[in-house]
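**Student:** Sequence and predicted structure, then a few things I'm wondering about:
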Amino acid sequence: MSTADDLPVVSTLDEVARLVERHRGLYVRWSRGPATDLDRVSSTDELTGVPMPGLSANPLDVESWWEDRSRELWVARRLYDYAHLPHEKGPGVRPWVLTGRETGRGPDNEPLVADVEPLCWIAGAVIDAAKAEVARQEREWGTLRRGSR
């Protein structure tokens, strides 16, 4: 696979769900892309500035307790949780899918991933579809975004 930013783009929620169905060990990372991230190969704890042993990412694997429920809804939830990051982190931040080896956990209990292999970008339309899918659910819940105190 390419390590540059010229990755293929998945353009529907269904495409991401099918990717997750076919492959275990996938993660989504919200950043300016592999070309930037793979030069430094680690994330930094924003509070302390401490470098971490891998890139901060979020798993896409469907958990066994989810059973045979909708993969699209599972993926929508995983993407929705961090959809605020482009607004907070600035221009050029967008989601991409990768594989790699977990090396630990970050301060928000997120996996830290090394030996990263970028697979694809996730189009903005997928994030819009994820938001719409979450909005269709009968129960209310929000993103992992933490408000100011």
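**Tutor:** Perfect, thanks for sending it. Just so we're clear, the structure is a prediction, and the values are computed from it rather than from any experiment.

**Student:** contacts and neighbour counts: CA atoms only from here.
**Tutor:** Fine.

**Student:** Let me see the residues that make contact with stretch 112-121.
**Tutor:** The contact list for stretch 112-121, computed with Cα atoms under 8 Å, 6 or more residues apart in numbering, reads 1-3, 7-10, 34, 38, 41-42, 52-57, 94-106.

**Student:** hold the first one in mind and look at this next one:
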Amino acid sequence: MSASDGLPVVHTLADLVALVERHQGLYVRWSRGPGPDLDETSSTDELTGVAMPGLSANPLDLEEWWQNRSVELWVARRLHDYAHLPHDKGPGVRPWVLKGRETGRGPDNEPLVVDVEPQCWIGSGVIEEARAVVARQEAEWGTLRRSGR
């Protein structure tokens, strides 16, 4: 991954956590990037083919119920949950961070975001760090196996 498209790359989980701690209203999106996405600013429901009114993304803001638990653990979990997408969706799919405004919800109850402002790419090493952080929690949390993945 490079910043050749003008977006910086976050290379460590600690750097991504610091970004989340400094800014509210951030989302992570797994796609081929802002270039292709911002041409239409619309995601498509894969099951029905219906165009949705925004880009599907997942919020990085901490939920109140998380209380004073680790921000690193929160962010790692948010990345872990969708780390299968590059494999499922094919070459060129990778995570990036954006700011935007929610306009609705998709079929998996994910936010649909418009007025998108790309912030940065998330480097592959960050995903590996997130996987390791979550794996260390399995004894306490249980497994996070997803069927069919």
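**Tutor:** Thanks, I have it. Only a predicted model underlies this, so the values are computations on that prediction, with no experimental measurement involved.

**Student:** Superposed, what's their TM-score?
**Tutor:** Once superposed, chain against chain, the TM-score is 0.92 (TM-score structural alignment, normalised by the length of the first structure); 144 aligned residues with a Cα RMSD of 1.4 Å.

**Student:** circling back to that earlier point, whichever of the contacts of stretch 112-121 of the first structure end up buried, select them in ChimeraX.
**Tutor:** Applying 16 or more other Cα atoms under 10 Å to these leaves a buried subset, and the ChimeraX line that selects it is:
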select :3,7,10,34,38,41,42,52,53,54,55,56,57,94,95,96,97,98,99,100,102,104,105,106
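
**Student:** So which of the contacts of stretch 112-121 of the first structure are in helices?
**Tutor:** Members of those lying in helices (criterion: DSSP state H): 34, 38.

**Student:** Can you tell me which of the contacts of stretch 112-121 of the first structure end up in strands?
**Tutor:** 9-10, 55-56, 94-105 (DSSP state E).

**Student:** Remind me which helix or strand the residue nearest the centre of the first structure belongs to.
**Tutor:** Centroid-nearest residue in the first structure, with Cα atoms, centre = their mean: residue 28, separated by 2.4 Å. Residue 28 of the first structure belongs to strand 26-31 when elements are defined using DSSP states H and E.

**Student:** what range in the second structure matches that strand?
**Tutor:** Using TM-score structural alignment, the residues of the second structure aligned to strand 26-31 of the first structure are 26-31.

**Student:** now the matching stretch, how far from the centre of its chain.
**Tutor:** Relative to its chain's centre, stretch 26-31 of the second structure lies at 4 Å (Cα atoms, centre = their mean, to the nearest Å).

**Student:** again with stretch 132-145 of the second structure
**Tutor:** Centre-to-centre, stretch 132-145 of the second structure and its host chain are 19 Å apart (Cα atoms, centre = their mean).

**Student:** try stretch 69-89 of the second structure
**Tutor:** The answer for stretch 69-89 of the second structure is 7 Å, by Cα atoms, centre = their mean.

**Student:** Now the terminal residues of that stretch, how far apart.
**Tutor:** 32 Å (Cα to Cα, to the nearest Å).

**Student:** Also stretch 7-19 of the first structure?
**Tutor:** Distance between the two ends of stretch 7-19 of the first structure: 15 Å, counting by Cα to Cα.
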